[in-house]
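Student: Give me the fold of what follows.
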Amino acid sequence: MTDMLETAMGRRLAHDRREGRAPSVVFLGGLRSDRNGTKAQHLDAWAAARGQAFLRFDYSGHGDSSGRFDEGCIGDWAEDAVAAIDALTDGPVILVGSSMGGWISFLVQRRIDRVAGMVGIAAAPDFTEDSMWAGFDDAQRRDLAEHGRVELPSEYGEPMVVTRRLIEDGRDNLVLRGPVPQFGPVRLLQGTADVDVPPSVALRLLDHLDGDVRLTLVKGADHRFSDPACLRLIEGAVEDVLGALA
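Tutor: Below is the predicted model of the structure:
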């Protein structure tokens, strides 16, 4: 059942919480995605069948939450995730971060010591700098400086609005410029046909992580990582983390 959480920052976050046994599994979605996407709903059904505690929510400016997408940034969405986890879960949590949600997972881990493990699905840390900014031509960089925004074509619908605030805030939240703190078992899933987050990102992330970390490359899988075989792999990765914590 969908409820709304009022955060200390005055944002209203739409969420669906399923009671169950610990650890709580928390799904962190990608940029412009929401809690009703294929992966989030599949994991909700998986949690229901297991009796596992599960939380999925919309960042501000996403889905049914308050705010406008083009006014948000990585720091805001990390704050949303921390607020949701603090208010809506108890005990240890396992983060399942999809695309941008992978980046958010590492920012959450810096602020919540209950994070016990993670599953990253095409995790995209630092993408505002290493993908967006690095890929801008001179005209786009000039538009960003002069007008504060630039629009990028997107195969997922309306053009992607990238704001100067998104880029500048992203620079304040980079995680791959140094070692990433160890925080329990990590399972990374990555498609070889992902053109949004290429396999090189997963390999770079793997190099920055210590401890019980495993990367699974799936030949031919794209960024959505949502076909039945990929959904089973996501289930298996979460179960593997749970097993490692048992």
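
Student: When you work out contacts or count neighbours from here on, use the C-alpha atoms and nothing else.
Tutor: Will do.

Student: Could you count how many residues lie near Leu245?
Tutor: 12 (other Cα atoms under 10 Å).

Student: make that Val195, sorry
Tutor: 10.

Student: Kindly confirm my reading that it is in a strand.
Tutor: No. With DSSP: H, G, I helix; E, B strand; the rest coil as the criterion, Val195 is assigned coil and is not in a strand.

Student: so who does it touch?
Tutor: Each residue near Val195 by Cα atoms under 8 Å, 6 or more residues apart in numbering is listed here: Asp222, His223.

Student: Distance of it relative to Ala122?
Tutor: Note on Val195: its distance to Ala122, by Cα to Cα, to the nearest Å, is 10 Å.

Student: what touches both of these two?
Tutor: His223.

Student: Okay, Ala22 and Ala47: tell me how far apart.
Tutor: From Ala22 to Ala47 the distance is 11 Å (Cα to Cα).

Student: now Gly135
Tutor: From Gly135 to Ala47 the distance is 39 Å (Cα to Cα).

Student: got it, and Gln41?
Tutor: Taken as Cα to Cα, the span from Gln41 to Ala47 is 10 Å.

Student: Neighbour count: the two, which is higher?
Tutor: Neighbour tally, Gln41 and Ala47, criterion other Cα under 10 Å: the higher count belongs to Ala47, 21 against 14.

Student: List the contacts of that one.
Tutor: So Ala47 contacts Arg18, Ala53, Phe54 (Cα under 8 Å, 6+ apart).

Student: so it, which of the three states?
Tutor: With three-state DSSP as the criterion, Ala47 reads helix.

Student: Roughly how far does the residue nearest the centre of the chain sit from Gly29?
Tutor: Residue closest to the average C-alpha location in the chain (Cα atoms, centre = their mean): Gly101, at 0.5 Å. Noted for Gly101: a distance of 5 Å to Gly29, by Cα to Cα.

Student: can you tell me which residues contact the residue lying closest to Ala78 once chain neighbours are set aside?
Tutor: Leaving aside its chain neighbours, Ala78 sits nearest to Ile104 (5.5 Å; criterion: Cα to Cα, 6 or more residues apart in numbering). Neighbouring residues of Ile104 by Cα under 8 Å, 6+ apart: Leu28, Ile74, Trp77, Ala78, Ala81, Gly97, Pro125.

Student: Now do the contacts for the residue nearest to the third one when sequence neighbours are not counted.
Tutor: With sequence-adjacent residues excluded and distances taken as Cα to Cα, 6+ apart, Trp77 is closest to Tyr59, at 5.6 Å. When contacts are counted by Cα under 8 Å, 6+ apart, Tyr59 is found next to Leu13, Ala14, Asp34, Ser65, Trp77, Asp80, Ala81.

Student: Assign Tyr59 to helix, strand or coil.
Tutor: On the basis of three-state DSSP, Tyr59 is classed as coil.

Student: how close does it sit to Thr89?
Tutor: For Tyr59, the distance to Thr89 - Cα to Cα - is 16 Å.

Student: for comparison, sequence B:
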Amino acid sequence: MDERMLRVKTEAGELAAALLAGEGPVVVFLPGFASDMQGTKALFLRDECAARGRAMLRLDYSGHGNSDGRFEAGTIGRWAADAEAVIAEAVPAQDLVLVGSSMGGWIGLLLARRLGARLAGFVGIAAAPDFTAELMEPAFDDAARAALAREGIWHLPNPYGAATPITAALLEDGRRNLVLGGPIPLDAPVRLIQGQRDAEVPWRTALRIAEAVHGTDVRVTLVKDGEHRLSRPQDLALIAREVFSI
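Tutor: Take a look at the predicted model:
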């Protein structure tokens, strides 16, 4: 497998990435919140791309995985800029298929506005645009709100591991980067995969994205027994089918 590990320099430090050689358009995997490029879906797609001779780019946002920086210093806008910097360094001219998992779906929709004709397609896997404002903030109790107001940070219990630090800066920046309040200027093919047993992202979010997208080549696949991670063998097979349909 001809995959090359990269370190992309930015003003805030170096970002980790991995570029698999192959034909285009390049599949770009955008991880979720507090996730990284070593996750099940990222590695599955890397192997699928290798088997098909397709190029693929994986990356870690700042404060994630092997990239420099502190997670607490990150925001949606910062992580979108990180992804844009890695793309500019690793695949500056190639056409791209953005594959965004959970928060990565929000990052991908922000990037789609900037890529123009280079965007060959977008795939959202339990995509979670606007989640800080729509899902996080309304769920905060009085103690969480008090901690954010007093200290600028609160630690969210995480069912998958250690508590996740949530900062007031993350929430404020999230409000500046909302995408579901109006049309999404995306004309490339869009494929959305969403589990209906997702306890973190309401499945109707996929329908809202589909409605907001400007283009008409949009397909939503609902997995009735699918949960947020969508990492079972049958889920991965579905993801591959949708990614490589573009």
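
Student: Quick check: TM-score for this pair?
Tutor: The TM-score (TM-score structural alignment, normalised by the length of structure 1) is 0.95; 240 aligned residues with a Cα RMSD of 1.0 Å.

Student: Which residue in structure 2 aligns with the residue nearest to the centre of structure 1?
Tutor: When structure 2 is aligned by TM-score structural alignment, the residue opposite Gly101 of structure 1 is Gly104.

Student: show me what contacts the equivalent of Leu189 of structure 1 over in structure 2?
Tutor: Using TM-score structural alignment, the equivalent of Leu189 of structure 1 in structure 2 is Ile193. If you count contacts by Cα under 8 Å, 6+ apart, Ile193 of structure 2 has them with Val123, Gly124, Ile125, Ala126, Ala206, Val220, Thr221, Leu222, Val223, Ile239.

Student: Whichever helix in structure 1 runs longest: which residues count as buried?
Tutor: When structure 1 is parsed with DSSP state H, its longest helix is helix 228-245. Neighbour-count burial for helix 228-245 of structure 1, counted by 16 or more other Cα atoms under 10 Å, picks out Cys230, Leu231, Leu233, Ile234, Glu235, Ala237, Val238, Asp240, Val241, Leu242.

Student: hmm, back to that, what about the contacts of Ala47 of structure 1, which one has the most neighbours?
Tutor: Phe54 (28 neighbours).

Student: what does the helix or strand that one falls within correspond to over in structure 2?
Tutor: Here Phe54 of structure 1 sits within strand 52-57, counting by DSSP states H and E. Strand 52-57 of structure 1 corresponds to residues 54-59 in structure 2, going by TM-score structural alignment.

Student: mean offset of the matching stretch relative to structure 1 (after superposition)
Tutor: On superposition with structure 1, the mean distance recorded for stretch 54-59 of structure 2 (mean Cα distance after the TM-score superposition for structure 1) is 0.5 Å.

Student: if we can go back for a sec, relative to structure 2, what is the average displacement of the strand or helix carrying the residue nearest to the centre of structure 1?
Tutor: Using DSSP H and E, Gly101 of structure 1 maps to helix 100-111. When structure 2 is overlaid, helix 100-111 of structure 1 sits 0.7 Å from its aligned residues on average, using mean Cα distance after the TM-score superposition for structure 1.

Student: quick revisit: and of the contacts of Tyr59 of structure 1, the nearest to Ser154 of structure 1?
Tutor: Nearest to Ser154 of structure 1 among the contacts of Tyr59 of structure 1, counting by Cα to Cα, is Asp34 at 16.5 Å.

Student: Report the contact partners of the closest one.
Tutor: Asp34 of structure 1 touches Phe57, Asp58, Tyr59, His62, Gly63, counting by Cα under 8 Å, 6+ apart.

Student: Which residue in structure 2 aligns with it?
Tutor: In structure 2, Asp34 of structure 1 lands on Asp36 (TM-score structural alignment).

Student: likewise Pro179 of structure 1?
Tutor: Looks like Pro179 of structure 1 aligns to Pro183 there (TM-score structural alignment).

Student: Let me know how buried its match is, in neighbour terms.
Tutor: 12.

Student: Just give the nearest non-adjacent residue to it, would you?
Tutor: Nearest residue to Pro183 of structure 2 in three dimensions, chain neighbours excluded: Ala212, at 4.7 Å (Cα to Cα, 6+ apart).

Student: need the contact list for the alignment partner in structure 1 of the one you found.
Tutor: Using TM-score structural alignment, the partner of Ala212 of structure 2 in structure 1 is His208. By Cα under 8 Å, 6+ apart, the residues touching His208 of structure 1 are Leu176, Gly178, Pro179, Val180.

Student: Tell me how far Asp76 of structure 1 lies from Ala40 of structure 1.
Tutor: Using Cα to Cα, Asp76 of structure 1 is found at 21 Å from Ala40 of structure 1.

Student: Those two - which one has more neighbours?
Tutor: Comparing Asp76 of structure 1 with Ala40 by other Cα under 10 Å, the one with more neighbours is Ala40, at 22 against 18.

Student: I'd say Ala55 of structure 2 and Leu19 touch.
Tutor: Yes. Ala55 of structure 2 lies in contact with Leu19 (Cα atoms under 8 Å); the separation is 7.4 Å.

Student: relative orientation of the longest helix along structure 2 and helix 103-115 in degrees?
Tutor: Criterion DSSP H: the longest helix present in structure 2 is helix 76-90. Angle of helix 76-90 of structure 2 versus helix 103-115, following axes from the mean of the first three to the mean of the last three Cα atoms, to 10 degrees, is 60 degrees.

Student: equivalent range in structure 1 for helix 76-90 of structure 2?
Tutor: Using TM-score structural alignment, helix 76-90 of structure 2 pairs with 74-88 in structure 1.

Student: distance from that stretch to structure 2 after superposition?
Tutor: Mean deviation for stretch 74-88 of structure 1: 0.6 Å (mean Cα distance after the TM-score superposition for structure 1).

Student: distance between that stretch and the chain's centre?
Tutor: Distance, stretch centre to chain centre, for stretch 74-88 of structure 1: 12 Å (Cα atoms, centre = their mean, to the nearest Å).

Student: Then stretch 4-20 of structure 2?
Tutor: Stretch 4-20 of structure 2 has its C-alpha centroid displaced from the chain centroid by 17 Å (Cα atoms, centre = their mean).

Student: Repeat that for stretch 175-195 of structure 2.
Tutor: The answer for stretch 175-195 of structure 2 is 12 Å, by Cα atoms, centre = their mean.
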